[in-house]
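In: Here is a sequence together with a model predicted from it:
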Amino acid sequence: MLNDPQNPVQSLAGPRARLLALSQERGVSLASLSELLGRNPTYLQQFIRKGSPRKLEEQDRATLARFLGVTEAELREAQDNSYVKAPRRETGVWVDVPRLDLGASAGPGAVPGGEGAFDTFRFSRRWLAEQGLESAQLSAIRVEGDSMEPLLNDGDEILVDRSPRAFRDGIHVVRLGDTLMVKRVASAGAGRIALLSQNLAYPPVEVSADEVAIIGRVVWKGGRI
């Protein structure tokens, strides 16, 4: 179906399209909804049309959901972890783990580039079993930057285990906004987490837990000496 210029919802997707459709269905303006949140009248117009803010804050989502009579999930961005879903290949005693053409920032932050597998690391099945990784969902990516030195250096390659499991403190690859990074992640209480660097030149960053997508736990590293 061709886009109808009279129907702006068709050019949108996700929570932006849903919010616009709900405002039209309920006969309430975006300016009124923005004022309901205690925001500038153009706040939701900018969210929908310009993508700023990138996503609604948790409290704002909850307020809108209650007012519009929908679940909060309808106004929440879906987490996109597609870039780490390249499957590993198993041949006899060997397991080929995909190397992905992207880096996780260990510095001030960088937007990831390509997301395809361009090569593999081959590990023995026995070694993986000895490390407790025989059934792990593994991908290899490179480290970019110096904030995790001396533990992880710029150019190191790391194995990321994406297997679903309960969160625990440790070194993880995470996505914060459009930035992919590797950090020590620790609970900070009351729905917040801290992103910690090994390099003391970088201060801790504390954020709401729903702002961060935890992609996987770092379980191995390799690099030049």
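Out: Received the coordinates, thanks.
In: only C-alpha atoms for contact and neighbour calcs from this point on.
Out: Noted.
In: Excluding covalently adjacent residues, which one is nearest to residue 194?
Out: Taking Cα to Cα, 6 or more residues apart in numbering, and ignoring the residues beside it in sequence, residue 194 has residue 206 as its nearest neighbour in space, at 4.3 Å.
In: Show me what secondary structure element comes after the helix or strand where that neighbour lies.
Out: Assessed by DSSP states H and E, residue 206 sits inside strand 205-208. Next along the chain after strand 205-208, taking DSSP H and E as the criterion, comes strand 212-222.
In: Take this one as well and set it beside the first:
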Amino acid sequence: MVNASDDPARARLLELAQGQGVSLAGLSEMIGRNSSYLQQFIRKGSPRKLEEGDRRKLAGYFGVGESELGGADDISAGTVGVPRADWTEVPRLSIGAAAGSGALAADERPFDSFRFSRRWLQEQGLATAQLSTIRVQGDSMVPTLHDGDEILVDRTQRGLRDGVHVVRLGDMLMVKRLAAAGPGRARLLSENPVYPPVEVGLDELEIIGRVVWKSGRL
């Protein structure tokens, strides 16, 4: 078995995957390979080097230069004069957080990504955040969030605090405003007055992360 630390490209890929909280199996499927492809690359040294197309997709996904994964650096298409290293690719997860009664949690592997400026993330205090994006479903958070909006979730912010969060309650995934409701209790609040507050025990609730940005169609 190959030690990933013996090869800077393998070590860097493993570091990036762990830092983003994405699985090697999910990354393998994202680049069109079988689920064990990158596991074998890192652990067994097979293949010895990533193919150019695979390396380019992974470098683009993580927002790093191809040299970090064993290739030569280049400039991102569509961002003339801006090196890849100046951007961060944030994974889009193939799940929706319901702004309503709740959506069943589904496949949480990335299927796509959004590109954010590293400088902008730093200005927003998100340079070291663990970020992902998901789609809002439903109307309970109108006017703050609308059905179809994409939200940026900081998964390092998982404590109970005021603000809009993505939470899991049983098998249901929701986006709600959180508020403390006494010892060991939390209140899930909707922006749309049609939906009444829901009070739950903290032992029933998993806070996935805090919503820190949104995008949506006009």
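Out: Ah, there it is. It should be emphasised that the depicted structure is a prediction, and the values quoted were computed from it without experimental measurement.
In: coming back round to it: list the contacts for the residue nearest to residue 194 of structure 1?
Out: By Cα atoms under 8 Å, 6 or more residues apart in numbering, residue 206 of structure 1 lies in contact with 188, 192, 193, 194, 195.
In: if we can go back for a sec, mean distance, the strand holding residue 206 of structure 1 to its aligned residues in structure 2?
Out: Following superposition, strand 205-208 of structure 1 is found to deviate from structure 2 by 0.4 Å on average (mean Cα distance after the TM-score superposition for structure 1).
In: so which of the contacts of residue 206 of structure 1 persist in structure 2?
Out: Retained in structure 2 by both residues aligned by TM-score structural alignment, their matches' Cα atoms under 8 Å are the following of the contacts of residue 206 of structure 1: 188, 192, 193, 194, 195.
In: My guess is residue 211 of structure 1 contacts residue 174. True?
Out: No - counting by Cα atoms under 8 Å, residue 174 is not a contact partner of residue 211 of structure 1; they are 10.2 Å apart.
In: More neighbours: which of these two?
Out: residue 174 (23 against 16; other Cα atoms under 10 Å).
In: What lines up with that one in structure 2?
Out: When structure 2 is aligned by TM-score structural alignment, the residue opposite residue 174 of structure 1 is residue 167.
In: surely that match meets residue 174?
Out: Yes - Residue 167 of structure 2 is within contact range of residue 174, at 5.4 Å (criterion: Cα under 8 Å).
In: Quick check: chain neighbours aside, which residue is closest to residue 215 of structure 2?
Out: residue 150 (5.2 Å).
In: hmm, back to that, hey, what's in contact with both of residue 167 and residue 174 of structure 2?
Out: By Cα under 8 Å, 6+ apart, no residue touches both residue 167 of structure 2 and residue 174.
In: before we move on, the earlier item: what's the offset of the strand holding residue 206 of structure 1 from the middle of its chain?
Out: 14 Å (Cα atoms, centre = their mean, to the nearest Å).
In: counterpart of that strand in structure 2, which residues?
Out: Under TM-score structural alignment, the match for strand 205-208 of structure 1 is residues 198-201.
In: for stretch 134-154 of structure 1, same thing?
Out: With TM-score structural alignment as the criterion, stretch 134-154 of structure 1 aligns to 127-147.
In: Over to stretch 62-71 of structure 1?
Out: Under TM-score structural alignment, there's no match for stretch 62-71 of structure 1.
In: same thing with stretch 106-122 of structure 1?
Out: Using TM-score structural alignment, stretch 106-122 of structure 1 pairs with 99-115 in structure 2.
In: Quick one: end-to-end length of the matching stretch, please.
Out: 25 Å (Cα to Cα, to the nearest Å).
In: Not counting its own residues, what contacts it?
Out: 22-23, 26-27, 30, 61, 63, 87-97, 133, 136-141, 147, 171-176, 190, 195.
In: What about the residues you listed, which are in strands?
Out: Judged by DSSP state E, the subset of the contacts of stretch 99-115 of structure 2 located in strands is 87-97, 133, 136-137, 172-176.
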